[in-house]
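With the input below, show me the fold.
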Amino acid sequence: MFQSMQQCTDFIFQLKASSYKGAPLESTQKILAELGHPEQKTKFIHFAGSNGKGSTLNATREILMEHGLTVGAFTSPHLERANERITINQQEISDEQFLGYANAVAHAVHEHLDGQFPSFFEIVTLIALQHFAHEQIDIALLETGIGGRLDSTNVITPEVSVITTISLEHTDMLGDTYALIAAEKAGIIKKGKPVVVGVENKEALEVIRQVAQQQEAPFYHLHEAFHIERLANGAFHYKGDSTISNIQPAMEGAHQQNNAALAIKASQLVLDELQEDAVRKALQRAKWQGRFERFGEQVILDGAHNSEGTTALIQTLQQVEPTKKYHFLYAALQDKDHGVSIRMMENVATALYFTTIPMPRAASAEMLAAQSNHPNKYIVEDWAHFLVEKQLAQDELLIVTGSLYFIGEVRTFLKTRGVQ
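Below is the predicted model of the structure:
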């Protein structure tokens, strides 16, 4: 059994999904049975999608909290410590609670799985489900890890499912077409339970629509069942069953307006009635770490970890900082289509800097730089030293982007130096 949080996280962090040889979800379901089925004791909203699910979940959480609900959230990845993944009303699970639930999982693994541990993500999912059941909260918001159909979070029956966007990512696991990836994400749609969808790719949207029909799940698509009217200064009107005017979200960019609209619709489906002022106040407060997050006047952190995220990042830059010159510091993992993102950045960048994350699956700075033809491209050996020494002119911005793991490292570094 785990004696300390450090021992616990050191052990579970090194667990790989590929090392467990059982059928998909089999280990999660066996452990849940041993734990007394905590997943059956909580109401849920389930979030899947290639981009935007964290921001949409966070906006939904703020809206529901502003309406007086006690709201759990399970998100990933964490930026600084594992406790961030499991919160109730934004209060992180304590080390003692985490350790207690982890030991309950370990006991079940030894009793029913011959000591064969499933993946890190599955274990943390099981910890979250226990925590939410024990605390008897009003509702929990669960974000999938990868995909949906075979994701360990897919042991729940939610009140509402939300699918934000579909892009070509994790193609080795989810398939190499929009239709195949959409089918995996649509696996979270449950019989008769409504689904809120922001997907715009036609091929992906058609697959999700078909799955919803098969499951007799009410289907609410942004731009069809509900709409947004974009205003100046980043504000928008929401038009659905009710109209909420002049919403000014804290998150910048048109894609964040879309995410906010999905959150409003999902919230409306679980609440008897939306209070307009509560929605406005909640979305003015709803910020999500590492997504177009400003540090000081000239540094922006954004976990644009695939081409769709990079598109949204550049559109937001051009919308809110159109006159600035952009310097990008980029680091990524090997399992992404870097070339597309790099070409997008090249089109708008004054300079591109590539560095390497200290992780086993990291793409090397040299490999990333080799995919760029920009005349001002550089390899950065020590990104921390670079951040300290980099001098920016008044009309320049430094955008730190790529892997969310990298964003987490940079956030921690900047905070320790007192940069806000």
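
only C-alpha atoms for contact and neighbour calcs from this point on.
Fine.

So the residue minimising distance to the centre of the chain versus residue 74, what's the distance?
Nearest to the mean C-alpha position of the chain, by C-alpha atoms, centre = their mean, lies residue 54 at 3.3 Å. The gap separating residue 54 from residue 74 is 10 Å, by C-alpha to C-alpha, to the nearest Å.

where do the contact lists of the two overlap?
Overlap of the contact sets of residue 54 and residue 74 (by C-alpha atoms under 8 Å, 6 or more residues apart in numbering) consists of residue 143.

need the contact list for residue 255.
residue 312.

switch to 10 Å and redo it
51, 52, 55, 198, 261, 309, 311, 312, 313, 315, 316 (C-alpha atoms under 10 Å, 6 or more residues apart in numbering).

Greatest separation within the residues you listed: which pair is it?
261 and 311 (19.5 Å; C-alpha to C-alpha).

More neighbours: which of these two?
Between residue 261 and residue 311, residue 261 has the larger neighbour count (other C-alpha atoms under 10 Å), namely 26 against 17.

one more to line up against the first:
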Amino acid sequence: MTEIHTYADALSYLYSFADYERHTPRQKEFQHLDNVRALLTALGDPHTRLRTIHVAGTKGKGSTVAMLTAVLVSAGNTVGTYTSPHLNTHRERYRLDGASVSEHLLTGTLRDIRPIIEQVRADRPLTTFEVATAFAFELFVRQGVEWAVIEVGLGGRLDTTNVLTPVLSVITSVSIDHTEVLGDTLELIAGEKAGIIKPGVPVVVSPQAPEALQVIRSRAAATGSKLLGVERLVRARRRKILSPQRQEFALDTQLRLNDQALHGRVIGLNLMGTHQVENALTAITALCHMDRRQAHVDQAAMLAGLQDVRWPGRFEVVPGEPPIVLDGAHNADSIRKLRRTVEEVFPGQRAVYVFGSGGSHDATAMLREIGDSPLVLCRSTHPRSKPVSELAEAAAARGAKFEQAPSVGEALATARNVPGAEVVVVCGTLFIVADAREVLGIAEATDPVRS
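Below you'll find the predicted structure:
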């Protein structure tokens, strides 16, 4: 066994397992929970010693996780957060009180549990995500977190994180994505997301298309879980755009937090778009249905947490001439919301789109939503990125005018020089956003080893 002495060693070890995110196409027959359960059993079932919130959804789950984390931390709780994928460093996946875990802590914890992982590996073909998930639970137990906010990786029912019995489940907006694994209808995809609902555990549900909501409602009824529909419980009024990185809205609701009425409260938010307002309402609904004796959240903590929340790569505005918007929108629904937000935040300004796509995503549908805006096509350094030639074929088929660039850096340079460009929008996949953040020098960190 290779020894783990450095952070680079730790990454090499993690990536020595089957990594479906980067190299191996996801296949349904390999989706099950047997391996992660065996690994967790060998570790002493750390996940059963955590107080968790489990969040699934097609879009908005990462932002909702960030909001919940920010409010819980603002209230004085110690919080572990597990999300995927990462943008620029693997350490982003494991956060303690909102900050990425240090190289030293990641390396030391993985080194400690590697012999146990190897025992399980001898009998089972573990994946990187299974090891990472078990590692996250073990890390959070060792750090004594009071809450763990856990984002589903893919789907829900058979996702590696679905070994949890949380205090609360959350399902954000469901739309068409990852059809090769989750199914090609909204009903099938909603069924996979609803698989995180556990018997007797309340589930907070963001506004949904009727066909998706019906599936989720049926699952909640079958498990005896109280369904808390955000749309019924709280609405946003008097929304205002204050700047390209700031919006606010007032609550219209009968909900109470720590016995304090929330109606009329004005919420400030640094994440932009009506979809982020929806995510904030989802987080607020969840917070109102958590045991106040455990979470210690009051209105001041809620307001402060939501006001300060950051989630890189989600309508992240990089100032400049022209300004650059980085957004990981990667299906037709999220591109539609992104374009609407661009038009709202930068009204009347000419937007140039830098676009790339992951190999399994529907680039044609996304390009349709971008419409007739100037377009620069490129490919990220991620091995599962779609080749520029495929993007060009899809764009040409719908008569779009476009330019091509061999890298994200060159695509940005091209976009900035498009005549009349007033804002550049980078989108289509988090892979493109990650590369753009490195090129622009705003990445939190970069890793010495990539899978």
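
where exactly do the helices run in the stretch 101-250 of the first structure?
120-135, 171-174, 178-185, 202-214 (DSSP state H, counting those that start in this stretch).

Packing partners of the first one?
Meaning helix 120-135 of the first structure. helix 5-13, helix 26-34, strand 71-74, strand 86-88, helix 95-112, strand 139-143 (3 or more C-alpha pairs under 10 Å, 6 or more residues apart in numbering; DSSP states H and E).

Also the third one?
Using 3+ C-alpha pairs under 10 Å, 6+ apart, the elements in contact with helix 178-185 of the first structure are strand 44-48, strand 160-163, helix 171-174, helix 202-214.

Now a ChimeraX select for only the buried ones of the contacts of residue 255 of the first structure.
Here is the ChimeraX command that selects the buried residues among the contacts of residue 255 of the first structure (16 or more other C-alpha atoms under 10 Å):
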select :51,52,55,198,261,309,311,312,313,315,316
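
Map the residue nearest to the centre of the first structure onto the second structure.
Mapped onto the second structure by TM-score structural alignment, residue 54 of the first structure lines up with residue 62.

Report the mean deviation for the helix or strand hosting its match after fitting onto the first structure.
Using DSSP states H and E, residue 62 of the second structure maps to helix 61-74. Compared with the first structure after fitting, helix 61-74 of the second structure deviates on average by 0.9 Å (mean C-alpha distance after the TM-score superposition for the first structure).

Also compute the angle for that helix relative to strand 147-151, please.
In terms of direction (axes from the mean of the first three to the mean of the last three C-alpha atoms, to 10 degrees), helix 61-74 of the second structure departs from strand 147-151 by 170 degrees.

From the chain's centroid, how far away is helix 61-74 of the second structure?
Distance of helix 61-74 of the second structure from the chain centroid (C-alpha atoms, centre = their mean, to the nearest Å) equals 11 Å.

Buried ones in it, by neighbour count?
Result for helix 61-74 of the second structure [16+ other C-alpha under 10 Å]: buried residues 61-74.

Quick one: list the elements packing against that helix.
strand 52-56, strand 79-82, strand 94-96, strand 147-151, strand 168-171, helix 274-288, helix 292-295, helix 299-308.

export the helices of the stretch 101-250 of the first structure to JSON lines and tack on distance to residue 290 of the first structure and mean neighbour count?
Below are the helices of the stretch 101-250 of the first structure laid out as JSON lines (distance: least, C-alpha to C-alpha, whole Å; neighbours: other C-alpha atoms under 10 Å):
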{"stretch": "helix 120-135", "distance to residue 290 of the first structure": "20", "mean neighbour count": "22"}
{"stretch": "helix 171-174", "distance to residue 290 of the first structure": "24", "mean neighbour count": "14"}
{"stretch": "helix 178-185", "distance to residue 290 of the first structure": "23", "mean neighbour count": "23"}
{"stretch": "helix 202-214", "distance to residue 290 of the first structure": "27", "mean neighbour count": "18"}
